[in-house]
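In: Need coordinates for the following:
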Amino acid sequence: MTPYAPPLPTRREDLLNRLAEPKVYDIAVVGGGATGLGVALDAAARGFSVVLIESHDFAKGTSSRATKLLHGGVRYLAQGNISLVREALHERTTLLRNAPHLAQPLAFVMPSYKWWETPFYGAGLTAYDLLAGKAGLGKTEFLGVNQTRNLIPQVATGGLKGGVKYWDGQFDDARLALTLARTAAAKGALVVNYCKATQLQYEARKVCGVLCEDTIGGRKFSIQSRCVVNATGVWVDALREKDGEANPHDGRSKTKPMVAPSQGVHIVVDREFLGGDTALMVPKTQDGRVLFAVPWLGKVILGTTDTPRHDLDREPRPFKEEVAFILEEAARYLKKAPTTEDIRSIWVGLRPLVKPQEDDGENTKAISREHTVLVSRSGLVTVTGGKWTTYRAMAEDVLAKCAEKNLLEARAAGATVHLRLQGADGVGVRQSAMSMPQGAHSYGLDYPAVHALPGRGVELAPGLTEAMVRFAARYEYAVTVEDVLARRARVLFLDARLAARLAPEVARILVEETGLPPKEAEFIALAAQYTEIPA
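Out: Sure, this is the predicted structure:
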């Protein structure tokens, strides 16, 4: 069992002073999403010296905008991608064990409205169980009409024939990303948000570091490293292009981009539309997609879409037809159909799907969800694709490729298989969370440190106290109001109007704690977008 490590202070000035120290790191990671943070943690756990920089906040992009599911991928099984499903099921179990304060099993029901659906989908989900083996979370069950209604009280009952119950996992994506950052720091890594990579550095045409800039204060830094990993998600091609410009004989700059971005839209409504703690899954909507209605932190997430997106906006907005699609499909399966008036928040994530060179990028549903690791002639390591569930396996693949290319020495994999993440002891955390105040469970064993701060009895909103905001500033790298209300607490993603109302008080606390501009006005404008229905 990993001993509990008290929270480390994350005072920004101290982090930047460390970044300015002359040092040659073993590995520099660019990108603070799931993939980059996973690489930083795995490398630090193996004893490498590690620095990670992120141009915005950790998990600001795709990694905070997932459907919150840890899953093997039922639809990938239907596509025959057995290896991806098997790997994801194994990693699902690993994460449930290592972060029980952030990830839990979740029951799903697939309702049937045609006589053949229960046996047909039930057979596929039974195969899902068999693939999981000892990593299974619960046995697939065939349900009658009454059992289905009991588990999904608001399921549409007209023509209901029964259903199938199966198990997968659920997690808090942004808080997991933050926990990876904090765990990596506890292992010796230096991780810094709001620090943008501006240029790669070379020696004899080989990458030997990164130039970067503090996007808050403008301070510039030169990072020297034996290996540079480009883990910037849908934005990996930007750094690859810089590499190609610096090495024109490489030829890679002339190739097509690696990533075909796909947009996934999620709509949040009140819990009453589902009526229970079991998720609903529709395996095949009218246009062949998968639809989920997932209970999460007291609300319900409806989604998602899979639409090609050609721009790489940091705050992508949904297309009108995507919102209409989700609401129309939800109306077919829920007794009370949610409308645009019921929307508490709409958020969009861009998936970094790896694009085959001959693909035109228009059918993102058909592109593989597996990840890819490439090494350029200059030694720049790029990783993209994949999904949250397999972040740890992706990190191992990256370090294996670094060793294969002699960028790092080979060190035994598996350092993170049994590594409990910050706040988890692996014993009783999930059970003790049930007795914690609302919003406290995600801290796990760190909760006493939160509770010891000023403002522990001052509730700003259900599940958010003044002490939690102070903890975010002191120990969780939070700088802005958005950092707190979008990713340390998940208020923006649950109820955007409430988040806007909380902004002034959160800003006041942040100024007391950091002295940095909290960007209150920018956040209020952003929150308005999260309730904006596309015209």
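
In: C-alpha only now, for contacts and for neighbours.
Out: Will do.

In: I figured residue 351 hits residue 265, correct?
Out: No - with contact defined as CA atoms under 8 Å, residue 351 does not count as touching residue 265 (10.8 Å).

In: For the comparison step, fold the sequence that follows:
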Amino acid sequence: MNRNTLLNSLLEHDDQQWDVIVIGGGATGLGIALDAVTRGFRTILLEQSDFSKGTSSRSTKLVHGGVRYLAQGDILLVREALHERGLMLVNAPHLTTNQEFVIPAYTWWDCFLYTVGLKFYDLLAGSLSMGRSYFISASRVRTRLPLINPNRLKGGIVYHDGQFDDSRMAIALADAFVSRGGIALNYFRVTGLLKNEKKRIDGVKALDSGTGAEHIIRGRLVINATGVFADEIHRMDDPHSKPTIRPSQGVHIVLDGDFLQSSSAIMIPKTDDGRVLFAIPWFGKVVTGTTDTPLEKISEEPRALDYEIDFILKTAGRYLTRPPGRADILCIYAGLRPLAADPENPKSTKEISRRHKITISDSGLLSIVGGKWTSYRRMAEETLDRGIKAGLLPSRRCLTRNLKLYDNNQVLRQERLRIYGNRANEIEKLIVQNPGLGEKIVPGLPYTRAEIIWICRNEMPFTLEDMLARRTRALVLDARASIKMAPETARLMADELGFDITWQDEQIKAYNRFIMSYL
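Out: Alright, predicted model coming up:
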């Protein structure tokens, strides 16, 4: 993917009408764009900042049916998500893994309850099951989880779910979309909706943040897939539009792998306040969370609240023999879930289903809100089918169920490079040509100069933040180490993208300001 090439392609077709214009470059928008282009629709996607900048890069890193939603009785949601989980692991094997979980049980009733519940979870997965669940003794729990609190431990339940790299998955979807003829532009903000004489939406006005140029883009169908920002687009359509979502903040902290010392993850189904707690091994670290905090305001860069961080630390400390403290945190990240408020209890969001909602306005704006990463493909399919049913597009069937995002059996010297997809061997070729490019940029993080160069040439990073937060996961793995990585990364980016020393200095300063909310 090359931004200038895609921008030139847009300009060359400036007077043509697109079949589908997708607003939003997160999981939902990218999934819709890929579905649309594979159905043969001329499709363009516009993202106001970077791909997966918002909630889509701040998940728990799970591809799962949702044990929590099973407990809430939303069996249909769980069954659908388990099916999509299976498809995602088959279609993106380079970014997904089969993760073993252990639920430690401290009462015999919990042993019975969770064993039975997870057998039902297995049953709902059907032929796409990732492994059966089963009860294990307390001693076997301690073998799997050597740092689990053994006090009154009765046993545990083992089950399997999927794990993935969320922002790398977003880039894989964008690449698959562009390689099939779509245009995806980051830092391209939609500023207004266009309507014809019948007051039907027939395009958008957009601003290219890179050049400052304004664009008029015409299309048959405009899809609003902007997550927590959906109401902003609704108000462009109808200034009197009522709010349709209520943001709920989910916070995670990242700890060193020494706090878990296990390849198995911990899942606590019900904490003191009814939430779920995960402690999951991820690239040598431990992702721990999450919270569910209703918020009144929506921000592109949400900040974790002190009591959310304290809640995670306190709860994790109850189940681990080595309780983590604030000084042990490598990264703190917060994401906003676009949930609908419960009219009976507007201050609560933790019992609300994650089921998505699709609507069409009187002027033809097709919007989707809610949902979860695991179900992105099905959400995309249902969104386009809804547009077809409404007569906004001709009927064409979905082709993404078996669409492989990775189909290369290449042998790599460094297996971890497989996250870069079918062309990962190009990074190794750069290192063969210049061995110095294979050296780590800083100790403690795995990333090399060759990776930065290859990403610049193929994945459209626009800022230093894009590179350190989402193309690589340096920020999430160790925020302080990513600060040390910033100067050399900025230099490499400037050389590849044609920027000067002033750009480098500005990017480093901006990144140092940005990262403060992650520490």
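
In: counterpart of residue 366 of the second structure in the first structure?
Out: By TM-score structural alignment, residue 366 of the second structure lines up with residue 381 in the first structure.

In: swap that for residue 348 of the second structure, please
Out: Using TM-score structural alignment, residue 348 of the second structure lines up with residue 363 in the first structure.

In: That match: what's it in contact with?
Out: Going by CA atoms under 8 Å, 6 or more residues apart in numbering, residue 363 of the first structure touches residue 308.

In: Would you enumerate the residues in contact with the nearest residue to residue 20 of the first structure once chain neighbours are set aside?
Out: Once flanking residues are discounted, residue 20 of the first structure sits nearest to residue 221: 6.1 Å by CA to CA, 6 or more residues apart in numbering. Counting by CA under 8 Å, 6+ apart, residue 221 of the first structure touches 19-20, 211-213.

In: ok, which stretches of the stretch 1-150 of the first structure are helices?
Out: With helices called from DSSP state H, counting those that start in this stretch, the stretch 1-150 of the first structure shows them at 12-20, 34-45, 74-78, 82-98, 117-132, 145-151.

In: how much does the shortest one stray from the second structure?
Out: Going back to what we said before, that points to helix 74-78 of the first structure. When the second structure is superposed, helix 74-78 of the first structure averages 0.7 Å from its matched positions, counting by mean CA distance after the TM-score superposition for the first structure.

In: And the contacts of that helix?
Out: For helix 74-78 of the first structure, the external contacting residues (CA under 8 Å, 6+ apart) are 82, 84-85, 124-125, 128, 283, 290.

In: Highest neighbour count among those residues?
Out: residue 128 (25 neighbours; other CA atoms under 10 Å).

In: Show me what that residue aligns to in the second structure.
Out: Using TM-score structural alignment as the criterion, residue 128 of the first structure maps onto residue 121 of the second structure.

In: That match and residue 294 of the second structure, how far apart?
Out: The spacing between residue 121 of the second structure and residue 294 of the second structure, counted by CA to CA, to the nearest Å, is 28 Å.

In: What of residue 237 of the second structure?
Out: Taking CA to CA as the measure, residue 237 of the second structure falls 26 Å from residue 294 of the second structure.

In: swap in residue 123 of the second structure?
Out: Remark: distance between residue 123 of the second structure and residue 294 of the second structure (CA to CA) = 33 Å.
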